[in-house]
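*Asks:* A predicted structure for the sequence below; I have some questions about it.
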Amino acid sequence: MNLFDTHTHLDAPQFDEDREEIIQRALDAGVSRMINVGFNRETIPSTMKLAETHDFIYAAVGWHPQDAITMQEGDLEWIASLCSHEKVVAIGEIGLDYYWDTSPKEIQHHVLRQQIGLARELKMPIVIHNRDAHEDIVKILREEKASEVGGVMHSYSGSWETAKLCLNMGFHLSFGGPITFKNAKQPKEVLAQVPMDRLLIETDSPYLTPHPFRGKRNESAHVRLVAEAAAQIKGVELEEIAQITTQNALERFGIV
């Protein structure tokens, strides 16, 4: 098995007691590569440390919409400087979050536009966080010409109509634990229609834990459960989903 967890947070404090054991468990489960995501002043350095310590861990760095209000002068230049690192493969996670009231919408919009502009300048793919902001996300991606770099709609939760708009802008759609939930009708319906060459899988660990471990801490080894669910929805073998999603990730993030 050759699985790729395209979105994880192994530097989260939930893993402070057993981080290396969690990483080894992922390897034992057939997870050959992972992308750890640094999204603010605290997590970007710890993400870089993980990527530099482990050959099979890559980094995405950006400013999360929940933390948009904390972004200061010089932070965009900091992200830009890190993008020259051989292990940094994307700018993210960036986007909009209208669920948590932690940063005003206008500030979220400004920070997102800044980072898309940086991605276009550096020719880096972007990883989009979108919670309850589908219309505005599509609008900003279009206005900022994000199709020039493309990227990933992380933990996709929108409709098929929105998915088609994102696919037309060159984005891949990534799915995680929710596709294993009995009541998650929409993500399953969307995944069933996504072209195989635009499909990615992830855990977003320690969050969004798949069934049958829902409610417990998530970990990268559980990306196999996501792959199993995706295989069932697509009507193909697990090995095919693993092979295709890994190849998609390697191509999307420019990993040789």
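*Replies:* Everything's here; your move.
*Asks:* when you work out contacts or count neighbours from here on, use the C-alpha atoms and nothing else.
*Replies:* OK.
*Asks:* wait, what's in contact with H7?
*Replies:* By CA atoms under 8 Å, 6 or more residues apart in numbering, the contact list for H7 reads 34-37, 154, 202-205.
*Asks:* go on, C166?
*Replies:* Counting by CA under 8 Å, 6+ apart, C166 makes contact with 138, 153, 172.
*Asks:* quick one: what helix or strand has it in it?
*Replies:* Secondary structure from DSSP states H and E places C166 in helix 160-168.
*Asks:* flag every buried residue along that helix.
*Replies:* Counting neighbours by 16 or more other CA atoms under 10 Å, one finds that the buried residues in helix 160-168 are 160, 162-163, 166-167.
*Asks:* before we move on, what about stretch 98-109?
*Replies:* By 16+ other CA under 10 Å, the buried positions in stretch 98-109 come out as 98, 103, 105, 107-109.
*Asks:* in addition, the following structure is provided for comparison:
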Amino acid sequence: MVKKQHQQQVYDSHTHLNDDVFYDDVPAFINRAAHYGVTEMNIVGSNKVLNARALKLGHQYSQLHPIIGWHPEDIASWNDETKKELQQQLLDPLVVGIGEIGLDYYNDEYSPHQRQQEIFAEQLEWAWKLKLPVSIHCRDALADTYEILRNAHVDKFGGVMHSFNGSAEWAEKFMNLGMMISFSGVVSFKNATEVHEAALAVPLEKMMVETDAPYLTPLPYRGKQNEPGFTKFTVDAIAQLKQLDAGKVAYKTFENARQLFLENEERGL
């Protein structure tokens, strides 16, 4: 049994219990998370299979909240059929956001930039119509992501920059658009200087925390498979950086996530 480490409630704003490595043992990972104080989690999709799983988990477990959308690395499977299915799925009242969507220029062999941008912009239009916040994936594409979000008037529906890895200056630019900034386990890495500077620059009022599990495991478990409970260590890393009480960081990031995803008054959730 995992020893309980943290009493303050923590909200993992972006995790993947719908991933193969978790999906057959979800209750165990929910229980492990609870031992670390992680009591709410956004389960984020990205394609046909992972979106369906996120929805299924949201209907099975009240503390799991589905976010569904089409990831830029999955655009090869974007077609009229999958698009129509996603549009129908977004009408499910348990869906709390659209994501993860955005741009990924790291390896664009199968994901041309122009096509990524078109699908990203289309999903942002849906977010505006449905008044759903967005969870944004951005890799090596800060400038284009910023311009597309600005042109989409993201301040009208809100969202979060998931696992932010840009500079403090870019964090400020996205916050000025009305975006929240979420930090993953990368903020605990000793050599992640730019992310540390961004975390110092982002006020708690604009911040969330996440695991992106099974990826980006924070210290002290870096090198092992990540899991939602380890959001606690991201909270601790931010608290140490900002010289704040970890309970204060947990409380405020929890409230920020609840306000954006679970207390969407415009949609009546």
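*Replies:* Right, received. Where do you want to start? Bear in mind that the values here come from a model prediction, so they are computed numbers and not experimental data.
*Asks:* let me see the TM-score of these two.
*Replies:* Laid over one another, the chains give 0.96 as their TM-score (TM-score structural alignment, normalised by the length of structure 1), with 256 aligned residues with a CA RMSD of 1.3 Å.
*Asks:* picking that back up, mean distance between the helix or strand following the helix holding C166 of structure 1 and structure 2 after superposition?
*Replies:* As assigned by DSSP H and E, the chain's next helix or strand after helix 160-168 of structure 1 is strand 171-175. Compared with structure 2 after fitting, strand 171-175 of structure 1 deviates on average by 0.2 Å (mean CA distance after the TM-score superposition for structure 1).
*Asks:* what range in structure 2 matches the helix holding C166 of structure 1?
*Replies:* Taken onto structure 2 by TM-score structural alignment, helix 160-168 of structure 1 occupies residues 168-176 there.
*Asks:* show me what counts as buried in stretch 114-134 of structure 2.
*Replies:* Within stretch 114-134 of structure 2, the residues scored as buried using 16+ other CA under 10 Å are 116-117, 119-121, 123-124, 127-128, 130-134.
*Asks:* which non-adjacent residue is nearest the aligned residue in structure 1 for N107 of structure 2?
*Replies:* The equivalent of N107 of structure 2 in structure 1 is W100 (alignment by TM-score structural alignment). Of all residues beyond its chain neighbours, the one nearest W100 of structure 1 is Q66 (7.0 Å), with distances taken as CA to CA, 6 or more residues apart in numbering.
*Asks:* the one you found reaches K105, doesn't it?
*Replies:* No - at 9.8 Å, Q66 of structure 1 does not count as touching K105 under the criterion of CA atoms under 8 Å.
*Asks:* who touches both of the two?
*Replies:* Counting by CA under 8 Å, 6+ apart, the contacts common to Q66 of structure 1 and K105 are L96.
*Asks:* which residues of structure 1 fall in strands?
*Replies:* Listed in chain order, the strands of structure 1 (DSSP state E) span 3-8, 31-38, 57-61, 88-97, 126-131, 151-153, 171-175, 199-201.
*Asks:* of those strands, which is nearest E21 of structure 1?
*Replies:* Closest approach to E21 of structure 1 among the strands of structure 1 (CA to CA): strand 31-38, 13.7 Å.
*Asks:* against Y106 of structure 2, how distant is the aligned partner of the residue nearest to W100 of structure 1 in structure 2?
*Replies:* Aligned by TM-score structural alignment, Q66 of structure 1 pairs with E73 of structure 2. Distance of E73 of structure 2 to Y106 of structure 2, given as CA to CA, to the nearest Å: 10 Å.
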